[in-house]
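Student: Generate a structure from the sequence data that follows.
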Amino acid sequence: MFTILFTAIGRRVELIKAFQESLKRKGIDVKALGADANPLLASAGYFVNQVFPVSWVNEAGYIEALLEICHAQQVDMLVPLFEPEFSALDKHRQAFFNVGTFVLLSNQNALEICNDKFNTYKFFVESGVKTPKTLLASALSEDISFPMFVKPCSGMGSQGAKKVVCPMELESALRYDHNMIVQQFISGTEYTVDVLADFDGQVLAVVPRERLEVRSGEVSKGKTVDRPDIIEQAVAIVEKLGAMGPLTLQCMDTGSEIYWIEINPRFGGGVPLSIQAGVDYPYMLYQLAQGQKVQPCIGQYKKNFLMLRYDQAVYAEG
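Tutor: Down below sits the predicted model:
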């Protein structure tokens, strides 16, 4: 039995089903568990073997509750899906290891770079990676040119991110939150790049996908693309970062240049497309957890493979 605990499961039904289906196809008994602050309203909670209520991430007892679940359920792998919990989980890796649970999360240095978008910008610049010029809101000069793009230094799902075209819009965007970055606006085609690295930081798989339509910060229509140039750059970025496990990178292609914008050290919302396109993330992670060597399969996925999402509902007694 291979037991996985997903945190903050919310709406991540596709991801959980992908893990269940992949491992079952390989003849592996899998138990998928979930944890959520509001399990009754977490649709993914109806697709796992069991869902456990936990406190909010910023409340006392969150880590202790996860440790108790991992110990009682003999969890082999903890898959965190909510960025605000990453730092705390990183600090308690050894405690999880002591109860037999591997935390699927990059190291502290990578997390500090990824979880603060200004740190990500500095990492790109220091690594010679092309990226939009970025300033802290607290360090703006009067000679900035519009349009610009503003977003929080940390956050998920494009919350608080917007294009601004004049000083008045910029002032309005920054009025209630000065923990923002202001970024050169890049116009072009947006790509999300799903990357998986082994526990030593070697990149195993890279799938670039075009974001055809986005709803509430998450891709609703996407397509895998054949872009060896994006793949090559993504491999170099992740290996320079020293990250491991799943990562999601964002870039913009202007037609003449590729600008890298973000690195998120977790599964992206659209990663089920990459899995369905032939990159078996769940089985590869199972192999790594068993101490097996996994050979890279970079570039081996279905190209021009579409994902068209639609709404489904779960009905349950309240």
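Student: all contacts plus neighbour counts: C-alpha atoms, from now on.
Tutor: Noted.
Student: okay, now residue 39: neighbour count?
Tutor: Residue 39: 19 surrounding residues under other C-alpha atoms under 10 Å.
Student: my bad, residue 94
Tutor: 14.
Student: What is the subsequent helix or strand relative to the helix or strand in which it is found?
Tutor: According to DSSP states H and E, residue 94 maps onto helix 93-98. Sequence order places strand 102-103 as the next helix or strand after helix 93-98, per DSSP H and E.
Student: Summarise which helices and strands that next one is packed against.
Tutor: strand 77-79, helix 93-98 (3 or more C-alpha pairs under 8 Å, 6 or more residues apart in numbering; DSSP states H and E).
Student: so where does the closest residue in space to residue 75 that isn't next to it in sequence fall, helix or strand?
Tutor: Sequence neighbours aside, residue 3 is the residue nearest to residue 75 in space, at 4.9 Å (criterion: C-alpha to C-alpha, 6 or more residues apart in numbering). Assessed by DSSP H and E, residue 3 sits inside strand 2-7.
Student: To compare against the first, here's the next sequence to fold:
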Amino acid sequence: MRILFIGSRLFNDVAEYASAMGVTTILSESNPDAPNLELADSHHIVPRGMEGPLEIALREDVDAVVPLIGVDGPLRDVAWLKDKLETDHGIPVVASGPEAAEISTDKFKTKEFFTRNRIRTPEYSLIDSPADVTEFPVVLKQREGQGGSGVMVAATPSDVRGYLRASDHALMEDYIQGREISVEVLRWNGETLPLVAVDKGETRVDGLHPLKKVKRAPAIIRGFDGMEALERASEITELLGAEGNTDVDMIVSEDGKLYAIEVNTRPSGTRYISEAATGINPMHCLVDMAAGNWKPGKIRRKNHYAVEIPVGNPGDLESIMPEGASWVLHGPRNHMRLTVRAGNPEMIDLVLKKLGDLRVHRGQVI
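Tutor: Predicted coordinates:
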């Protein structure tokens, strides 16, 4: 089995697993200084875009392609590659196709998709003048962007004026007070597997970046049914026709209503905490899909409790880990995150307390 992986930044998440399955790993990357190149059986440096990976896939006679792209920008090009390879050459590409990519990478088209399919989402409109905003707070976004970039919660007319000076237009949506929820959904060959509802913290007027928030899984929120979130995320993914790994972002309002916010048709930033809570590694599942071995009906879901905490550069954490907890550090230097798996929520609370005490001792801000 020969698989082409596109993008090296996330390749370390799948390299060992793919090799253990007997897969010959071929890697394409546009940056010659990118990490993880040495982990593949062979790698190729190509120009940006999908023409290079297309040529490599055909020249290397690969059996499947797995794009490992965690940003939105190239997703439409990936969808073009999928269409080309699957239609003309019968080579499966574990990613979403053109229609799903077009909708998911444009936030306004995503909102129209929700409305068209009668999926509850905050009221929205496109604006280009401060006079278009009459009630506050509201959320202002650009049609394209991810990870909180270009997002502002405007509390005053002055906020709107400042936002529109920097960007002459915006997608405006109602601000929903509640908690942010994220669900990863795996889908391939018509079979769908939602993983777990991840609690990404309260919605905040200050617009705190998602990477600076503590996340918990499964989400335990008063008045919230986690199964409803899994079902809604699966419904959205299936209606969209997305494949591979899809991340559905939602908000649970204070009165218990579930609002769909965004859809990301790519590997998710919640993949570590999703695996910690369920025992299902979404990145390994992409390899299984490519190899024809993905059988969601036979996957055993585990029921753990997990937390993901921004820690910067934490140093030695062994001393604060309670017996029975397992953990992993991930992310770039100075922006590392700690993901912990435990058998009960009390152990998670203990980790948070000990980490807070450690930061106080070191004079760090919690």
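Student: ok, the residue nearest to residue 75 of structure 1 touching residue 72?
Tutor: No - if you go by C-alpha atoms under 8 Å, residue 3 of structure 1 and residue 72 don't touch, sitting 11.4 Å apart.
Student: ok, residue 135 of structure 2 - how many residues close by?
Tutor: Residues near residue 135 of structure 2, counting by other C-alpha under 10 Å, number 11.
Student: To which residue of structure 1 is it aligned?
Tutor: When structure 1 is aligned by TM-score structural alignment, residue 135 of structure 2 is paired with residue 145.
Student: got a list of what residue 219 of structure 1 touches?
Tutor: Counting by C-alpha atoms under 8 Å, 6 or more residues apart in numbering, residue 219 of structure 1 makes contact with 211-213, 269-270.
Student: So the match of residue 135 of structure 2, which state does it fall into?
Tutor: Judged by DSSP: H, G, I helix; E, B strand; the rest coil, the three-state class of residue 145 of structure 1 is coil.
Student: ok, so what distance separates it from residue 64 of structure 1?
Tutor: From residue 145 of structure 1 across to residue 64 of structure 1, the span is 48 Å (C-alpha to C-alpha, to the nearest Å).
Student: same question, residue 262 of structure 1
Tutor: To residue 64 of structure 1, residue 262 of structure 1 is 31 Å away according to C-alpha to C-alpha.
Student: For the two, indicate the residue with more neighbours.
Tutor: residue 262 (20 against 14).
Student: what sits against the more buried one?
Tutor: Contacts of residue 262 of structure 1 (C-alpha under 8 Å, 6+ apart): 114, 117, 120, 249-251.
Student: that older thread, between residue 3 and residue 72 of structure 1, which one's more packed in?
Tutor: The neighbour count for residue 3 of structure 1 versus residue 72, taken as other C-alpha under 10 Å, is higher for residue 3 (18 against 10).
Student: Setting aside sequence-adjacent positions, which residue approaches the residue positioned nearest the centre of structure 2 most closely?
Tutor: Closest to where the C-alpha atoms of structure 2 average out (C-alpha atoms, centre = their mean) is residue 268, at 2.1 Å. Nearest residue to residue 268 of structure 2, sequence neighbours excluded (C-alpha to C-alpha, 6+ apart): residue 247, at 5.9 Å.
Student: Provide a list of residues in contact with that neighbour.
Tutor: 182-185, 263-268.
Student: all helices for the stretch 201-318 of structure 1, in order.
Tutor: Assigned by DSSP state H, counting those that start in this stretch, the stretch 201-318 of structure 1 shows helices spanning 228-241, 271-276, 281-289.
Student: Number of residues surrounding the closest residue to residue 280 of structure 2 other than its chain neighbours?
Tutor: Closest residue in space to residue 280 of structure 2, ignoring its immediate chain neighbours: residue 301 at 6.8 Å, by C-alpha to C-alpha, 6+ apart. Applying other C-alpha under 10 Å, we find 14 other residues in the vicinity of residue 301 of structure 2.
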